[in-house]
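Participant: predicted structure and sequence below. I'll ask about it afterward.
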Amino acid sequence: REWALDLAQRGVRVNSVIPAEVMTPMYRRWLDSMDDPEQTLRSIEENIPLGKRMTTDREIADAVVFLASARSSHTSGQILYPDGGYVHFDRAYGKIKVD
């Protein structure tokens, strides 16, 4: 965000895209190294609030295309998390009983 402020006077926008769980070949190899890959995947997806599924590489690309396009011409200093809400998910959610 500091760069966004500094570079704004030159018309340069600074943003970032921070994905979380994205099914890539590297991620698949990591999953396959687990004792029970499908159970591991299910337990990860269960913690993704929006849709209980992994983010796709296309969704990441779409976020980048948006930030690079004229449609985001007045957007700078932002952090975009295309992750189905995963980064904001409280790991204690559903485990704490409230009376």
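Facilitator: Cool, the structure landed. As the structure is a prediction and not an experimental result, all values here were calculated from the model.
Participant: only C-alpha atoms for contact and neighbour calcs from this point on.
Facilitator: OK.
Participant: secondary structure class of residue 79, three-state.
Facilitator: Per DSSP: H, G, I helix; E, B strand; the rest coil, the secondary structure class of residue 79 is strand.
Participant: now it. Nearest residue, chain neighbours left out?
Facilitator: Distances taken as C-alpha to C-alpha, 6 or more residues apart in numbering put residue 16 closest to residue 79, at 4.9 Å, once the chain neighbours are dropped.
Participant: here comes the other one, which I'd like you to weigh against the first:
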Amino acid sequence: MCWIREPNSDKYHAVPHDEFCYEMSCLAPIATFTLLDIIELIPPRLKEKYVFHIHKVGDHYHLEYSYPGCDATLHTSYSHNLLDAAYDMYVWYLTKYKTSNF
């Protein structure tokens, strides 16, 4: 995906990153992060035992690191919007795990 700016406007639209994307823009397209990009940045395991899970509970998406077979949960992010929950989880990972000796 990339952002394309409307001519004579400050509005942007997300469009697939292909040849058409370049034809629509007189400037270089601005790359965007998709949900898949963010999820791929989140490690599948932490501390060798906590596994990353995504599931929907009611109208919320829950992303969590939990220990399989028991109720131990390292962290949970949830939101009505899956992209928001994934972003929150990635920010948590960067601030709490990646920057410390967790």
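Facilitator: Thanks, I have the structure now. Just so we're clear, the structure is a prediction, and the values are computed from it rather than from any experiment.
Participant: give me the TM-score for these two chains.
Facilitator: A TM-score of 0.33 describes the superposed chains when it is computed by TM-score structural alignment, normalised by the length of the first structure; 61 aligned residues with a C-alpha RMSD of 4.6 Å.
Participant: circling back: pretty sure the residue nearest to residue 79 of the first structure contacts residue 68?
Facilitator: No - taking contacts as C-alpha atoms under 8 Å, residue 16 of the first structure lies outside contact range of residue 68: 10.6 Å.
Participant: quick check: the residue nearest to residue 79 of the first structure is in a strand.
Facilitator: Yes - counting by three-state DSSP, residue 16 of the first structure is found in a strand.
Participant: now it: how far from residue 25 of the first structure?
Facilitator: Residue 16 of the first structure sits 23 Å away from residue 25 of the first structure, going by C-alpha to C-alpha, to the nearest Å.
Participant: give me the more crowded residue out of these two.
Facilitator: Applying other C-alpha atoms under 10 Å to residue 16 of the first structure and residue 25 shows that residue 16 carries more neighbours, namely 15 against 9.
Participant: shouldn't residue 50 of the second structure be in contact with residue 75?
Facilitator: No - if you go by C-alpha under 8 Å, residue 50 of the second structure and residue 75 don't touch, sitting 9.5 Å apart.
Participant: my read is that residue 78 of the second structure contacts residue 60, right?
Facilitator: Yes - with the criterion set as C-alpha under 8 Å, residue 78 of the second structure and residue 60 qualify as a contacting pair; they are 6.3 Å apart.
Participant: those two - which one has more neighbours?
Facilitator: With other C-alpha under 10 Å as the criterion, residue 78 of the second structure and residue 60 differ in neighbour count, and residue 78 comes out ahead with 21 against 15.
Participant: and the residue nearest to the more buried one when sequence neighbours are not counted, how many residues sit next to it?
Facilitator: Using C-alpha to C-alpha, 6+ apart and skipping residues adjacent in sequence, the residue nearest residue 78 of the second structure is residue 62, 4.4 Å away. The number of residues packed around residue 62 of the second structure, counting by other C-alpha under 10 Å, is 21.
Participant: could you tell me how far residue 62 of the second structure is located from residue 19 of the second structure?
Facilitator: For residue 62 of the second structure relative to residue 19 of the second structure (C-alpha to C-alpha), the value is 36 Å.
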